[in-house]
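Trainee: Just a sequence and a predicted model for now, questions to come.
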Amino acid sequence: MASHPSYEQSKQVAEASRETEWSKPSFGKELFLGNFRLDLIHPQPQPDAAAVEKGEAFLDSLRVFLTDRVDRQQIERDARIPDGVLQGLKELGALGMKIPEEYGGWG
């Protein structure tokens, strides 16, 4: 895939990343259905150390961006997110959380 994919290519990747079959039970879904499945969330699984490091680095970048460049009151007042904020989130990779890494997302 090109380093600057077209809208259609991007859309195909996004659509392909959707979950089509729910093979694992969901705590939230079970709770909604009235089933308290504590076994689905406890004990919490230990994440991979590299994934934790990558996630914490992303969160640090996101925190700095939100603190330095986002005017929450303006967003509340105008009832819209400015284009600059969306562009900044895009540059951070926040809009590609489920996109596979080989296509420039976070996986």
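Mentor: Looks like it arrived, so ask away. All values derive from a computational prediction rather than experimental measurement.
Trainee: When you work out contacts or count neighbours from here on, use the C-alpha atoms and nothing else.
Mentor: Noted.
Trainee: What helices and strands are in contact with the longest helix along the chain?
Mentor: Of all segments of type helix in the chain, defined using DSSP state H, the longest is helix 49-69. If you count contacts as 3 or more Cα pairs under 8 Å, 6 or more residues apart in numbering; DSSP states H and E, helix 49-69 packs onto helix 83-92.
Trainee: which helices and strands does the helix it packs on pack with?
Mentor: helix 49-69.
Trainee: Use this one as the comparison:
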Amino acid sequence: MKPLFIPLNTEYYEAFEDGSKTEELRIYGPRWNLETCREGRPVILSKGYGKQNRMKGRIWKFKKQHGSLFGSTYKASIQAVYGTLDVDIACISITDLEPVSL
């Protein structure tokens, strides 16, 4: 199965890199859903779209959840990015991260 490509802003890439972040939130839809984010699917995390800073891992858990049902920290992030909590969110849990050597 082809790895799911997940481009990230620097701060979020570094949080995955240091282990303080294990979940990525995206708006639920055609790109981020139960079919595309199947448990066990390999992923490539990338700092932006360049090829220099990448990690590989796999999805170990996926859930679709309404934005209003998350805890306060995630709610603040969802509100900041999407301008509302009235959205369905794809919550992608990623494990087994390791650097990709070019």
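Mentor: Cool, got the structure. All values derive from a computational prediction rather than experimental measurement.
Trainee: What's the TM-score once they're superposed?
Mentor: Overall, the chain-to-chain superposition scores 0.20 on the TM-score scale (TM-score structural alignment, normalised by the length of structure 2); 35 aligned residues with a Cα RMSD of 3.9 Å.
Trainee: Helix 83-92 and the longest helix of structure 1, what's the angle between them?
Mentor: 160 degrees (axes from the mean of the first three to the mean of the last three Cα atoms, to 10 degrees).
Trainee: ok, and what's touching helix 49-69 of structure 1?
Mentor: By Cα atoms under 8 Å, 6 or more residues apart in numbering, the residues outside helix 49-69 of structure 1 that reach it are Val85, Gly88, Leu89, Leu92.
Trainee: Is there a quick PyMOL command that grabs whichever of those residues are buried?
Mentor: Buried members of the contacts of helix 49-69 of structure 1, defined by 16 or more other Cα atoms under 10 Å, are picked up in PyMOL with:
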select buried, resi 85+88+89
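Trainee: will you turn the contacts of helix 49-69 of structure 1 into a markdown table that also has distance to Arg72 of structure 1?
Mentor: Compiled in a markdown table, those are given as follows (distance: Cα to Cα, whole Å):
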| residue | distance to Arg72 of structure 1 |
| --- | --- |
| Val85 | 11 |
| Gly88 | 15 |
| Leu89 | 14 |
| Leu92 | 18 |
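Trainee: nearest to Glu30 of structure 1, of the contacts of helix 49-69 of structure 1?
Mentor: Leu89 (32.6 Å; Cα to Cα).
Trainee: what about Leu4 of structure 2, how many neighbours?
Mentor: Counted with other Cα atoms under 10 Å, the neighbours of Leu4 of structure 2 add up to 20.
Trainee: Correction: the previous question concerned Ala80 of structure 2.
Mentor: Residues near Ala80 of structure 2, counting by other Cα under 10 Å: 11.
Trainee: measure it to Ile89 of structure 2 for me?
Mentor: 14 Å (Cα to Cα, to the nearest Å).
Trainee: what's the single longest helix in structure 2?
Mentor: From DSSP H, the single longest helix across structure 2 is helix 72-82.
Trainee: and that helix, which residues are buried?
Mentor: Going by neighbour count (16+ other Cα under 10 Å), the buried part of helix 72-82 of structure 2 is Ile78.
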